[in-house]
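Q: below are the sequence and a predicted model for it; my questions follow.
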Amino acid sequence: MPDPDILLLDEPTNGLDPTGVCWLRTLLRNFVLVGKRVLLSSHLLNEVEQTVDDVVILKRIVKFAGSLSDFTENGHFILADKFFELMGTEGLNDVR
């Protein structure tokens, strides 16, 4: 693969074993450390929370765009709970 400035990834951990997930996280962190960017799309919110610095949540419009820390109120909440709160689906807590 050439040396891109931006990676666009959709569900990059899908099908990876735990070692592969760890390897991918390290690869992405190193990619960002040299000044490049990663756009990651995933429905696995616990994985997203361990991987990203910033989040954008869309539902026809941008519902939130900012740092993960701001969204989770400096880690006082987990990403999934804040996501469900924002999307108006708090009742889903019973099925998670």
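A: Cool, the structure landed. Residues are numbered from 1 along each chain as shown.
Q: going forward, measure contacts between C-alpha atoms and count neighbours the same way
A: Noted.
Q: I figured residue 49 was touching residue 79, is that so?
A: Yes - assessed by Cα atoms under 8 Å, residue 49 is found in contact with residue 79 at 6.2 Å.
Q: shared neighbours of these two, which are they?
A: Common neighbours of residue 49 and residue 79 (criterion: Cα atoms under 8 Å, 6 or more residues apart in numbering): residue 68.
Q: another structure for you, compare them:
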Amino acid sequence: MGGEEIRAFLTHLAVDKNVAAATQNQALNAILFLYREVLKIELENIGTYLRAKGHKRLPTVLTKKVKMADDFSDRTTNCDRCPGHSQPTKVRIAHPRN
């Protein structure tokens, strides 16, 4: 197996198997380790191959309504730690007007 076959295999992982970029990188590093360290063969230039796309992560965004409810929840839970309060205070959450 030479550079052309390795390039075809790495492209196959990205296109046909739709693996993550980290999986494709791990496969490349495993092949390089096998050739260099085990077989003691220096590979010719592998060249370019189609890279797997990294996953784009979208940030988690809280709406104002959820954030307000969370803030009120924190305040009521901490009331039982205040001196003189044996029970948490109940708070009515006012929903914001549009």
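A: Structure's in. What do you need? Small disclaimer: the values here were computed from a predicted structure and weren't measured.
Q: fetch the TM-score of the aligned pair.
A: For these two chains in superposition, a TM-score of 0.28 is obtained (TM-score structural alignment, normalised by the length of the first structure); 40 aligned residues with a Cα RMSD of 3.0 Å.
Q: hang on, the earlier thing: of residue 49 and residue 79 of the first structure, who's got more company?
A: residue 79 (22 against 17; other Cα atoms under 10 Å).
Q: give the contact list for that one.
A: Residue 79 of the first structure touches 45-46, 49, 68, 71-72, counting by Cα under 8 Å, 6+ apart.
Q: turn these into TSV, columns for secondary structure and distance to residue 23 of the first structure.
A: Output for the contacts of residue 79 of the first structure, formatted as TSV (DSSP: H, G, I helix; E, B strand; the rest coil; distance: Cα to Cα, whole Å):
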residue	secondary structure	distance to residue 23 of the first structure
45	helix	18
46	helix	17
49	helix	16
68	helix	22
71	helix	26
72	coil	25
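Q: farthest pair within those?
A: The largest distance within those, taken as Cα to Cα, falls between 46 and 71 and amounts to 14.0 Å.
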